[in-house]
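A predicted structure for the sequence below; I have some questions about it.
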Amino acid sequence: MNRARLLMLNAALGPLDYRVPDGMVVVPGSVVLAPLGPRQVIGVVWEEERLPSQRVPDARLRPLVEVLPVPPLRAELRRLIEWTADYYCASLASVARMVLSSGGALKGPATMTEYRLSGGMPERMTPQRERAMAALEGEQATIRELAGLSDVSEGVLRGLVNQGVLEPVAVDCDRPYPPASADFAEPVLNDAQQDVADRFVAAVEEHRFAPFLLDGVTGSGKTETYFEAIAAAIRAGRQTLVLLPEIALTEAFLRRFEDRFGAAPVLWHSSLKSTERRRGWRAIASGEAQVVVGARSALFLPYAQLGLIVVDEAHETSFKQDEGVRYNARDVAVMRARFERIPVILASATPALESLQMAAAGTYEKLDLESRYGGATLPAITTINLTEEPPERGRWLAPPLVEAMQARMARGEQSLLFLNRRGFAPLTLCRNCGHRFQCPNCSAWLVEHRLSHRLACHHCGHETTPPDACPECGEKDCLVACGPGVERIADEVAATLPEARVAVATSDTLNTPEKAAAFVAAAESGAIDVIVGTQLVTKGFHFPELTLVGVVDADLGLEGGDLRAAERTYQQVAQVAGRAGRGAKPGEVLIQTRHPDAPVIAALAAGDRDAFYEAETEARRYAGAPPFGRWAAIIVSSEDEAEAREAANRIGATRPNLLDVAILGPAPAPLSLLRGRYRYRLLINARRTAQVQDVIRDWLGALTFPSGVRVGVDIDPYSFV
């Protein structure tokens, strides 16, 4: 090639053509450095026919600077970038940025200096030095990262370096990972598991696109079956990607993985240090990384020879990204497997309705595990009608649930209380004047967190300290917490069962893999009697002594107009119910509700999943909702409310008039102010055959907006706030 067309990582630039200097070799997918004005920018060489642009004469082309020392992006990954951008109405550049997400990895092999305690002592001990030395025992990282771990300034640590207390260590940034062994500890599977595992292994060995829906009750051993598929990929010298919905789940998964394969997988999530991301990215691109376990962003990494994709807890809504490129990792995983011509396994005890419909249509092969492993039985489920058996005044736990917890305490067993609401209370108000504490950046109430003594917005992260007096009327000692969060339930448990050892498990308290590991270890050792948690505890955890699950407010998820509310409530409650009775002892689930006859609650109590899904399927079919129709949303926002409203009205006024597409709105979004931006929404409901993306592109492409207005498109939305 003597000229190259580049996909730039800035969508505003569009494709640009460059001259390839003599002696430089580039191919489609090469990652290169190119001049742009006085700067040098990164681009990816692309096929000209797939990236249309006005052809610039050869004489006007500037030469490329260099080819970066990373393998070219494979054709399969380039096709995935194109498909994702097309389907989700995003720019190619924004998707490509997710692939090249580690800038350090693009610089080639390198060493760096990290620091660790030498065993020496400083000439003079100060409280900060003492705190740092205690926190850094066993740690090795850069000075900046050690400062974050120890909560002291970098200056304090550099003083320890000068005195020899911290010693430098030269580290190879690309040092290899310990290899996993497919035969390290082969499991004993029951007949049902073996049949499923054999089907997975055959698909891996055939190296062809094969989408599977693994539908197994909680505790049925789904993980062990797809571990055999991972073993087959390792034997074949191919890579595996396992997607998990929560970082907090990784520690329990890693332990099971190491027990089976003798080494840890390569991790990929937002909490990694920059050096870890660089090392992981390069190992993945070179093919050295055998198994990668990560969050949804791991889906776009440049695997050298991918052989299998697993999406665990595939029903989870956290696989849908709601900002930037608004993609659903479950669906993109299937498409990546299609482009790579490999199997993909969607594993869940409560599959999404869309996945079940794909299986019913024959697109996915459905494999079932209908009973728990090792003779464990599914728990008995009972509803507590709160209108007939209400909690005591000022309390939230009904007498039957309290009595069941007391019985577990007496037998030395564990209980789990589930409430999908973080913090102490969702609303704080003044009993004197009625003032409600609201986020200054969002149209949302501030949530009281008593453990950290703060009022916090769960949408933008704004925090403030609870005042001594009402800011509206000045009255002191007049603030009232309204409604329960998990912290308030934990306080009630402590008051009701003073001997109980209580742990609160939420994304606030288990916000790192290390904290999650400590929680799991405490629960498994019997150091916790009652766990109070949010949706974080509904999946992935296995505590043999946990025999009681109490759902504090099963009606909570049915509020707010979420179009998937019934399905989501069923999935959450069924998943948390699955934590009970996973060992030799039988489990029990008590569901507190004011609407025991609601279809979703009745189905849970009867254990009749099929009846619920059939009713929900018919309701969706009647409404033309997914999977029988298409949804899309257009979100308009600006820091100026009038500007946002005017832009939304312009979009609404130019809407296309099509028989198979209905367009609703514009209207203020339910969360009309978010992070200081005013928001309006239009909702599109279309028949399955409609080309929604083309309609939206033609519609919005004809309009221009002020620089302060953002217009986002959400295909297949999960959030309607």
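Looks like it arrived, so ask away.

contacts, neighbours, all on C-alpha from now
Will do.

Quick one: neighbours of H453, just the number.
Applying other CA atoms under 10 Å, we find 12 other residues in the vicinity of H453.

what does L429 give?
Residues contacting L429 under the criterion other CA under 10 Å number 19.

Now it. Nearest residue, chain neighbours left out?
When the adjacent residues along the chain are set aside, L429 lies closest to R436, with 4.4 Å between them (CA to CA, 6 or more residues apart in numbering).

got a list of what that neighbour touches?
With contact taken as CA atoms under 8 Å, 6 or more residues apart in numbering, R436 is in contact with 427-430, 445.

Tabulate these in a markdown table, adding columns for distance to D608.
Written out in a markdown table, the entries for the contacts of R436 read as follows (distance: CA to CA, whole Å):
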| residue | distance to D608 |
| --- | --- |
| L427 | 36 |
| T428 | 39 |
| L429 | 42 |
| C430 | 45 |
| W445 | 37 |
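
for stretch 334-342, the distance to its chain's centre please.
Computed by CA atoms, centre = their mean, to the nearest Å, the chain-centroid distance of stretch 334-342 equals 21 Å.

For that stretch, give me every contacting residue.
Defining contact as CA under 8 Å, 6+ apart, one finds that stretch 334-342 is touched by 76-77, 79-80, 203-204, 207-211, 306-309, 343-344.

second one coming, line it up with the first:
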Amino acid sequence: MSAPLAVRASVLFPMPLPEPFDYAVPDGVDVRAGDHVLAPLGQRTAPGVVWALRADDGSRPLKSLTDVIGGPPLGEADRAFVDWCARYLVEPPGVILRALLRSPGALRPSPVETVYHVTGLEIARLTPARRAVLEAAAPEAVTAAELARRAGVSSSVVTGLAQAGALRAEEIAADPPFDAPDPDRAGLALTPLQEQASAALRRMAGAGGYQAALLDGVTGSGKTEVYFEAAAEILRREPDAQVLVLLPEIALTQAVTRRFAERFGAEPAVWHSGLSDKARRRVWREAASGRARIVAGARSAVFLPMRNLRCIIVDEEHDPTYKQDEMLTYNARDLAVARSRLSGALCVLASATPSLESLVNAESGRYVHVRLPARAGGAVLPDIELLDLRLSPPEPGDWLSPTLAAAAAETLARGEQVMFYLNRRGYAPLVLCKACGHKMKSPEADRFLVEHRYTGRLVCHVTGFSMPRPEVCPSCGAKDSLISVGPGVERVAEEARRRFPDQRIEVFSSDTAQGPDGIRALVSSMEKGEIDILVGTQIAAKGHNFPRLTLVGVVDADLGLAGADLRAGERTYQTLVQAAGRAGRADRPGRAILQTWNPDHEALQALAAGDREAFLAAERSVREMLGLPPFGRLAALILSGPDPEALETISRSIAAAAPLADGVEVFGPADPPLSVVRGRWRKRFLVQAGRQVDISAYMRAWASRFKTPPSIRVSLDIEPYSFL
């Protein structure tokens, strides 16, 4: 009998290494592609994933695998997704793998914890402390520590009750599985338009394989209910199918989770940056093992391993927060489409204001275009009017014009709600000295410090630096000379309280509603009518349904139109449509008033006229003429270093190393608007190419032509959204 062939395993480590490393598989060890293993790496042993297996030809000696860890293996589609992302984003594949392996503890089986049930046995000596424990234990079985916390006693009281027989101990998994969704559970009755859109998505779901659809529906048209039916069709057809729903904000996760529970009788597994380690471990294990049938999460959820992914839904697909600009740079929407293709899954992109990229893909036939042109339940879109501040300016020191203030007073008198929208956090974007003109700036970045009056601090929103608001000017020493310039949401709320002293007013921003619990509480208060005036940033304009909100006042509709951002007009249009769309639901017609110094801007004119097609035609014409996305490709190369002169020299040598290629132009090096961050100077290159050019391959070739000293950091950004 011939000896079994030796096997070689290629192992990819979750670290910035250029490729997998080969190892010998010891005799008798059963290992498969996708398994998690331990292998020697340098002077240590490191965890990695078997990327491929092949016969060992014995051409060179190899170190052996140390151990097989266990846990849910990475499937072929997940490994293909890692390889694709590495090529597209021009990153080492191990960096992408690190994004997938976000919870190492999930590779082990769920730990066990002891919980206690009330037995109903009466005991002779029932002290007040024991009675408090039994009352706390009645609703549900929890651990001794949690029981003691709820009852306000020591853990010894709990153990004493268990010994006396009043409590029964039970060992359970600390990470229980998620409840299975019921696709046949009745959902909301669909309108004829919703049923038509739902039928189109259900047909695509039934056909199987990769397909992509753009679900294009106005605010309040019921897009969520429509894509629920596509998910239900997939879950109904395949008993082990999984659905991933991407959301742009944690704030939306809470509302969508509740709606999933109503439709499917079970909440989805939720993934976002605010999860505890325990919750993260549970979601990762259940998703990777295939037991979590529906997962809803923020952009990083696109990297969650899933055993049988059959559908990805990207809600608010246009939202710029899907783009991550720090560390690993990527657009979760684009990665979701690629992952759907690699997994043979349905991809649904949903938005009231689709990105030009997605609309062009729909026009070209790459996506099926599914439309919802009207609101559900007889509701109509809000009336939108432009308020020319040149004709009706606010009083000195105010930010709400008399016209908007009067409209708010009329709305409040009818018992309805008002939202003042301004996408600027804090109290004021600038603090300066009226004596010498000194502007308070961050010592770590070339940015003005934003005043936050709630906390009494000046904050840099780029680096996180903060300091108390000084009593004297740090430049000239003048006392009480610092003044606040411009409005943030806190300042608008201050004016609202002065104008409407009897109304309940809250600020909704990432500073005031921190974490999922804070967001959930504020949204719930608004839904219940416990808030009369909500002053909010962009977080307040995304997907919330406030039934009594009938007036949205946009304090500064021009914010975002300035600058060199190629998407400035599109983003402003999208943001204002979303903000205005919060007004009016069901039987309450809505109204949106947009304060502007530039009422003739094409984005604002299109918004007021309700003519999206005219705006998109103008936007498309300009981008097509200039060869900008989606009619061309962009990439950025960003350098940073501690010495500006050395950075300049290195930048010029890198510019000289750029490959010459047809259809590719390289601009730079140039100083970006944000030229210094945390004491490091920055330089930017912008690469523009034709649509047919593989810009990732070009950037990879360029990066291979230069080396930088350790003090210089280099980052690549494919299809950049930020030009700071």
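Nice, I can see it. Predicted model, so just to flag it, every value in this text is computed and none were measured.

And the TM-score between them?
Laid over one another, the chains give 0.91 as their TM-score (TM-score structural alignment, normalised by the length of the first structure), with 692 aligned residues with a CA RMSD of 2.7 Å.

re the thing from before, so which of the contacts of R436 of the first structure are in strands?
With strands defined by DSSP state E, the entries of the contacts of R436 of the first structure inside them are 427-430.

circling back to that earlier point, now the buried members of the contacts of stretch 334-342 of the first structure.
For the contacts of stretch 334-342 of the first structure, a burial check counting by 16 or more other CA atoms under 10 Å picks out 77, 79-80, 203-204, 207-211, 306-309, 343-344.

okay, among these, which ones form the most distant pair?
Distances among those were taken as CA to CA; the most separated pair is R79 and A203, at 22.6 Å.

returning to what we had before: can you flag which of the contacts of stretch 334-342 of the first structure belong to helices?
Counting by DSSP state H, the members of those that fall within helices are 76-77, 79-80, 203-204.

Excluding chain neighbours, give the residue nearest to R175 of the first structure in space.
Distances taken as CA to CA, 6+ apart put R279 closest to R175 of the first structure, at 7.6 Å, once the chain neighbours are dropped.

Can you list the residue ranges for strands in the stretch 551-700 of the second structure?
Secondary structure of the stretch 551-700 of the second structure (DSSP state E, counting those that start in this stretch): strands located at 591-596, 632-641, 664-670, 676-677, 680-690.

cool, and the stretch 51-200 of the second structure?
67-68, 112-118, 142-143, 167-173.

A199 of the second structure is nearest to which of those?
The closest of those to A199 of the second structure is strand 167-173. By CA to CA, the value is 40.4 Å.

which secondary structure elements does that closest one contact?
Counting contacts by 3 or more CA pairs under 8 Å, 6 or more residues apart in numbering; DSSP states H and E, strand 167-173 of the second structure is packed against strand 112-118, helix 155-164.

Mind putting the ones you listed into JSON lines with mean neighbour count?
As requested, those are exported to JSON lines (neighbours: other CA atoms under 10 Å):
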{"stretch": "strand 112-118", "mean neighbour count": "18"}
{"stretch": "helix 155-164", "mean neighbour count": "17"}
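
circling back: export the ones in helices among the contacts of stretch 334-342 of the first structure as CSV, with columns for distance to T363 of the first structure.
Shown next, in CSV, are those (distance: CA to CA, whole Å):
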residue, distance to T363 of the first structure
E76, 21
L77, 22
R79, 21
L80, 19
A203, 15
V204, 18
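
picking up where we left off before, what is the neighbour count of the residue nearest to R175 of the first structure?
When counting by other CA under 10 Å, one arrives at 23 neighbours for R279 of the first structure.

wait, isn't it in contact with C173?
Yes: here R279 of the first structure lies in contact with C173, judged by CA atoms under 8 Å, at a distance of 5.9 Å.

ok so, going back, L628 of the second structure is nearest to which of the strands of the stretch 51-200 of the second structure?
Across those, L628 of the second structure has its closest neighbour in strand 67-68 (48.4 Å, CA to CA).

which among the contacts of R436 of the first structure gets closest to V20 of the first structure?
W445 (56.9 Å).

ok, now which ones touch whatever residue of the second structure lines up with that closest one?
Under the alignment by TM-score structural alignment, W445 of the first structure pairs with F448 in the second structure. Contact partners of F448 of the second structure, counting by CA under 8 Å, 6+ apart, are 429-431, 439-442, 460.

If we use 7 Å, what do you get?
The contact partners of F448 of the second structure, by CA atoms under 7 Å, 6 or more residues apart in numbering, come to 430, 440-442.

Pull up the gap between the nearest residue to it once chain neighbours are set aside and F465 of the second structure, please.
Spatial nearest neighbour of F448 of the second structure, excluding adjacent residues (CA to CA, 6+ apart): K441 at 4.3 Å. From K441 of the second structure across to F465 of the second structure, the span is 10 Å (CA to CA, to the nearest Å).

the more surrounded of those two?
Set K441 of the second structure next to F465 and count neighbours by other CA under 10 Å: K441 wins out with 18 against 15.

show me what contacts the more buried one?
By CA under 7 Å, 6+ apart, the contact set of K441 of the second structure is 447-449.

ok, those in the first structure: which stay?
The subset of those whose aligned counterparts are also in contact in the first structure, taking both residues aligned by TM-score structural alignment, their matches' CA atoms under 7 Å, comprises 447-449.

Return the member of those nearest to C85 of the second structure.
Nearest to C85 of the second structure among those, with distances taken as CA to CA, is R447, at 33.1 Å.

show me the contacts for the closest one.
If a contact means CA under 7 Å, 6+ apart, then R447 of the second structure has K441 as its contacts.

Could you do the one 10 residues further on as well?
With contacts taken as CA under 7 Å, 6+ apart, R457 of the second structure has the following neighbours: 451, 466-469.

residue in the first structure matching it?
In the superposition onto the first structure, R457 of the second structure corresponds to R454 when matched by TM-score structural alignment.

Next, count neighbours for the residue lying closest to that match once chain neighbours are set aside.
Closest residue to R454 of the first structure apart from its sequence neighbours, by CA to CA, 6+ apart: T465 at 4.7 Å. The criterion is other CA under 10 Å. On that basis, T465 of the first structure has 12 neighbouring residues.

corresponding residue for T465 of the first structure in the second structure?
For T465 of the first structure, the residue aligned by TM-score structural alignment is P468.

picking up where we left off before, quick check, nearest of the ones in helices among the contacts of stretch 334-342 of the first structure to A633 of the first structure?
L80 (22.7 Å).

how close does the closest one get to A96 of the first structure?
Between L80 of the first structure and A96 of the first structure the computed distance is 10 Å (CA to CA).
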